[in-house]
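In: Sequence and predicted structure are below.
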Amino acid sequence: MTTHGKDTLEIRPLEPLAVEFTSSWHYEAGALIDEIGTPHGLARWVDAYRPRLGMDASTPAELGAPDVTAALAVREAVRDLLDALVDGGRPPAASLDLVTERARGVQRAAVGWPEAGPRLEWPDGVRVMDIVGAQVCASATRLLTSPRRGLLRRCPAPSCVLFFSALRTGQQWCSPACGNRARVARHSARTR
């Protein structure tokens, strides 16, 4: 998706896949962007994340409206879990159940070792959205149950809805742009 002539799909390779998937919904220049809200957008996201999903380039990403509905449900459930972790609360039981159930789908993959090196091999007939749901939810369960969960933050910058891992000491925002927006907002509030 583009806004103001700029590609909005930004890959942050150090973030867990679950955090990246929740980041498919964000604000850009004050406009709400939903990267996976259409079949084309979801297919584009899948293509960008193929290596992290364990999908090779030959797996076609033919996705339709039911896949978008499934993707949005997964994103909402994962976001509920991340919100609960950051806020110190409990997630809705339905979200926890959906993530747990979808994460079990990774058991369908096997590690193959062709000439090019190790890779995940999914059985024939596994749908692309099943792979996406399994990998994103497995990433969420690994994040939530690992020591890395202590690094998860919600960006406090104005108009930002992203989560990020605070990988640097004192990191407060998901990006330098959000840090600048927050400083400008503070300065404006002081001068008013």
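Out: That came in fine, so what should we check first? Numbers count the residues shown, from 1 in each chain.
In: Every contact and neighbour count from this point should use C-alpha atoms.
Out: OK.
In: what residue is smack in the middle of this structure?
Out: Nearest to the mean C-alpha position of the chain, by C-alpha atoms, centre = their mean, lies Phe21 at 1.6 Å.
In: Helix, strand or coil: sort out that residue for me.
Out: Following DSSP: H, G, I helix; E, B strand; the rest coil, Phe21 is assigned to helix.
In: thinking it is in contact with Val74, fair?
Out: No: the criterion here is C-alpha atoms under 8 Å, and Phe21 misses it with Val74 at 9.0 Å.
In: number of nearby residues for Asp87?
Out: 12 (other C-alpha atoms under 10 Å).
In: no no, Gly150
Out: By other C-alpha under 10 Å, neighbour count at Gly150 equals 13.
In: what ranges do the strands span in the chain?
Out: All strands of the chain, identified by DSSP state E, fall at 2-3, 6-7, 25-28, 31-34, 110-112, 119-121, 152-154, 163-165.
In: Take this one as well and set it beside the first:
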Amino acid sequence: MEYPILGTEPLPVEFANTLYGDFDCLGTPALAAGWFAEMGLGVADAGRARELRDAVRQALSHEADAGAVDVLNAFAAEAPSVLRLEGDRKARWVSTTDSVLGRIATCAIELLVDGVVPRRCGAPDCGLMFVAQHARRRFCHPTCSGRVRQARYYRRQLEEQA
């Protein structure tokens, strides 16, 4: 199974992209397990993952209502962590359990707090979210921009022949 994973985006954006057109990567337990395995994450319940995914999509598209915020906060509370001292005398937070959905919710909250605004791909047949590192970026992946350029080229060729 090939999942719509860009591989360059923050985890919450990749997670939001699990709903790709009519294809739901979390639609069945087998699909969800495959997506989480492909991403190198632990196992998560497909139903709960869909609930979190919907809240993350809403929050990242700036249409978050109080319900979506509550869902994000509830899942983030499931990611307990402890402060651990490292060898270089620096501390970092480390998860004490493998609560995958809690980590995704926490990452989504961090993205929102940092002011990251994901965009939708400009290709008419795509719609994946991505974080634009450059203000002029319009497509999630070079293949999408290639398809749009190719379609524009063919339209021009047809107009010239007419």
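Out: Right, received. Where do you want to start? Here the structure is a predicted model, which means the values were calculated and not measured.
In: care to give me the TM-score?
Out: The TM-score (TM-score structural alignment, normalised by the length of structure 2) is 0.77; 153 aligned residues with a C-alpha RMSD of 2.8 Å.
In: that older thread, the residue nearest to the centre of structure 1 and Leu53 of structure 1: what is the separation?
Out: Distance, Phe21 of structure 1 to Leu53 of structure 1, using C-alpha to C-alpha, to the nearest Å: 11 Å.
In: re the thing from before, let me know which of the strands of structure 1 is tucked in deepest.
Out: Most buried of the strands of structure 1, by mean neighbour count (mean count of other C-alpha atoms under 10 Å): strand 163-165, with a mean of 22.
In: and it, which stretch of structure 2?
Out: The aligned range for strand 163-165 of structure 1 in structure 2 is 129-131, by TM-score structural alignment.
In: what about the matching stretch, distance to the chain center?
Out: Taking the mean of its C-alpha atoms, stretch 129-131 of structure 2 sits 8 Å from the chain's own mean (C-alpha atoms, centre = their mean, to the nearest Å).
In: Stretch 121-134 of structure 2 now?
Out: For stretch 121-134 of structure 2, the distance to the chain centre is 12 Å (C-alpha atoms, centre = their mean).
In: Buried residues of it, list them for me.
Out: Neighbour-count burial for stretch 121-134 of structure 2 flags 121-123, 127-132 (criterion: 16 or more other C-alpha atoms under 10 Å).
In: Helices of structure 2, start to end?
Out: 11-16, 29-38, 46-60, 66-76, 100-113, 142-161 (DSSP state H).
In: looking at these, which is closest to Phe23 of structure 2?
Out: helix 29-38 (10.3 Å; C-alpha to C-alpha).
In: In structure 1, what stretch matches that closest one?
Out: With TM-score structural alignment as the criterion, helix 29-38 of structure 2 aligns to 39-48.
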